[in-house]
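Novice: from the sequence below, what's the structure:
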Amino acid sequence: VSIIKMRKVRSTQILPLRKTLKGEVEIVCVKNNIAQKALEKLDIPGIKEISVDLKEQVIFIFTNMSPFKLNVLLGKNKVMMGARTGDIASIDIVVPAKNTGIAPGPMLTEFKDAGIPTKIDQGTIWIAKDTTPAKKGDIINEKLASLLGKLDIKPVEAGISLYSAVEHGLKYTAEEMIVDVEKTRNTFAQFHQEAVSLSIEVGYITADNISQILSKASQSARSVSIESGFMTSETKEQILQKADAQAKAIVAQSKDYTPA
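Specialist: Sure, this is the predicted structure:
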């Protein structure tokens, strides 16, 4: 059982979420006092733990899915929403040059206040050129939010995350359910590589490292053979080259040798 607080969630986000996760989760909206009474009657380990979170309007999500997996899925199902006063732009807001279809009038002032150049043509307001009235991270004021709504531009990425959840009698907070998938994947990849390297170093054979261990053993045997002068079909050439080089070095040194 998981809950989502509605404080920063819009009702328009819930419907597409129901469709996306249909068959996997059950989303229930209910008044807190009713939910409180229902929780008191449920004989599920840990379920009463989340009753303390019913201090404002919430949504219940019932599922057999792990809350960690559910939170990741919710994070992937973000949508672009229309801006409201005080929202932070999730992207650079670009208003493209086009015919708005809006008749001249008070709207011209709204475009001017937003710094968007316009012209009148064929009885409607045209945006003269592509304009960026706000950058990613900017706070959207009331006038710009209203104008973007009329132009059907949605600059705010909205997602839903779990506030708390109960699984197998354990309660998890929002912070505990945050999973950085990419970081976790990279960490496991690093651990795997370190384990493979260690197993190769100690000669512990597994399906993942057998080719590397055999290659290392072959190289070590070759080096010992060359160093000791023990000839094989694979090391004969290197041993002869080494012996030739040593002989030439001795000859070169003997030229300068004067017996006492």
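
Novice: contacts and neighbour counts: CA atoms only from here.
Specialist: OK.

Novice: how deep is the nearest residue to residue 135 once chain neighbours are set aside tucked in, by neighbour count?
Specialist: Nearest residue to residue 135, sequence neighbours excluded (CA to CA, 6 or more residues apart in numbering): residue 92, at 4.3 Å. Residues near residue 92, counting by other CA atoms under 10 Å, number 14.

Novice: wait, residue 92 touches residue 131, no?
Specialist: No. In terms of CA atoms under 8 Å, residue 92 does not count as a neighbour of residue 131; the distance is 10.2 Å.

Novice: all helices of this structure, in order?
Specialist: 11-20, 32-41, 67-76, 107-113, 142-150, 181-202, 210-228, 236-254 (DSSP state H).

Novice: now the second one, please; I'll put the structures next to each other:
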Amino acid sequence: MTGAKIAPWKKDRVGELAAVITADGVLGIVDVGGVPAKNMLAMRNSLRSKMSITMAKKTLMRLAWEQAGRPSQELDTLFEGASQPAFVHSETMNAFQLFNELEKTRQGRAAKEGEISPIDIVIEKGPTEFGPGPIVGEFNAVGIPAKIDKGKVAIQRTSTVVEKGEAISGDMGIMLAKLGIHPIEIGIILTGAIDDGYLFEADSLNLDVDGFRRDVITATSTAFNLACNVRWFSAQTMPTLLGKASGEALSVAMEAGISNDVTIPLFISRANARALALAGQLDSSALDDGLSAALGFLPQPPMRRIRRTKKPWKRKRRKKRNLSSMDSVTFSAEKNR
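Specialist: Prediction:
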């Protein structure tokens, strides 16, 4: 291929592709086959800040690969399963992160006539959102059993209308789209990547990162516990083993009654606790003020005798005489005289 004549614009394009191949970071091949232009534009815009996608013909990609000095076997492996390959490059992510980010672009679209179903397409029994009309006949015409039930078009039974690997007819694709079924998966699919000189196929990159992280943490914890149990001395286990040995030695010294600077305060504290526990079983009248205070008994204040005092005698107030009535009585008496 090196001896073949290449147009100037193709040489420039090959040089640009070779620069992408030799750039630092992770390099991969993605399959963009079947992705409509509108969807492709939206996907590339969402990924622009994280990676670059460079599209070219396979012939130019092979020439650039050869110019970059890469083994042709690598490109053959990366091309496997890609109907319309393109280069993808990222300087900020590793191969696993690149795979996970590209997996987010997967989405379904309506099937076109003659496309192969990647899955078994199953229509579930139950009502639909369609009202009575010609659509009932259209469903039945493509093999989807339907009837009118309670004013709505309903699927009569659950059935597999298209099996995996079977070609989808144009009418079936239309009716599936009306039911909201988009069996053809599209997206920027990573077929493989080269990271730090290692070639990773897509299957090896399909990892549950969170689950893998949990597994690593669990394995590390298990290995650490095992190392401590078998007394395996290392920089990681020494602090734990020394702490455990110190605790066990202190327990033995306490049980044996060995007195030293460490155990004497503990002996005193234990004896004090036992004394307080014993004192707590006695009547409070048998305790001195120190023990009572230590046990939390508060001294009871002496009871004060309250004397009852008689209420002062209250004089009854005399009712005031009605002067106007008295005057009338006096006037009547004088008149009778």
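
Novice: TM value for the aligned chains?
Specialist: With the length set by TM-score structural alignment, normalised by the length of the first structure, the two chains reach a TM-score of 0.62; 228 aligned residues with a CA RMSD of 4.6 Å.

Novice: ok so, going back, of all the helices of the first structure, which lies closest to residue 58 of the first structure?
Specialist: Closest approach to residue 58 of the first structure among the helices of the first structure (CA to CA): helix 32-41, 7.4 Å.

Novice: for residue 170 of the first structure, which of the helices of the first structure is the nearest?
Specialist: Short answer: helix 67-76, nearest of the helices of the first structure by CA to CA, at 11.0 Å.

Novice: mean shift between that closest one and the second structure?
Specialist: When the second structure is overlaid, helix 67-76 of the first structure sits 2.0 Å from its aligned residues on average, using mean CA distance after the TM-score superposition for the first structure.

Novice: on that earlier part again, okay if I get the helices of the first structure as TSV plus mean neighbour count and distance to residue 60 of the first structure?
Specialist: TSV is the format used below for these (neighbours: other CA atoms under 10 Å; distance: least, CA to CA, whole Å):
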stretch	mean neighbour count	distance to residue 60 of the first structure
helix 11-20	13	12
helix 32-41	13	9
helix 67-76	17	12
helix 107-113	14	41
helix 142-150	17	30
helix 181-202	12	25
helix 210-228	14	51
helix 236-254	13	74
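
Novice: now distance to residue 54 of the first structure too, for those, in a markdown table please.
Specialist: Shown next, in a markdown table, are those (distance: least, CA to CA, whole Å):
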| stretch | distance to residue 54 of the first structure |
| --- | --- |
| helix 11-20 | 18 |
| helix 32-41 | 6 |
| helix 67-76 | 18 |
| helix 107-113 | 42 |
| helix 142-150 | 31 |
| helix 181-202 | 29 |
| helix 210-228 | 56 |
| helix 236-254 | 79 |
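
Novice: nearest to residue 49 of the first structure, of these?
Specialist: Using CA to CA, the helices of the first structure put helix 32-41 closest to residue 49 of the first structure, at 9.4 Å.

Novice: how many neighbours does the residue nearest to residue 77 of the first structure when sequence neighbours are not counted have?
Specialist: Spatial nearest neighbour of residue 77 of the first structure, chain neighbours left out: residue 159 (6.8 Å); criterion: CA to CA, 6+ apart. Neighbourhood size, residue 159 of the first structure [other CA under 10 Å]: 18.

Novice: isn't residue 159 of the first structure right up against residue 74?
Specialist: Yes. Between residue 159 of the first structure and residue 74 there is a contact at 7.0 Å, judged by CA under 8 Å.

Novice: pick out the residue closest to the middle of the second structure.
Specialist: residue 210 (9.1 Å; CA atoms, centre = their mean).

Novice: and the gap between that residue and residue 47 of the second structure?
Specialist: 22 Å (CA to CA, to the nearest Å).

Novice: what's the separation between residue 236 of the first structure and residue 4 of the first structure?
Specialist: Counting by CA to CA, the gap from residue 236 of the first structure to residue 4 of the first structure is 74 Å.

Novice: same question, residue 151 of the first structure
Specialist: Distance from residue 151 of the first structure to residue 4 of the first structure, by CA to CA: 31 Å.

Novice: more neighbours: which of those two?
Specialist: residue 4 (20 against 13).

Novice: nearest to residue 125 of the first structure, of the helices of the first structure?
Specialist: Using CA to CA, the nearest of the helices of the first structure to residue 125 of the first structure is helix 107-113, at 7.7 Å.

Novice: now do the same for residue 81 of the first structure: its match in the second structure.
Specialist: Residue pairing (TM-score structural alignment): residue 81 of the first structure is matched to residue 109 of the second structure.
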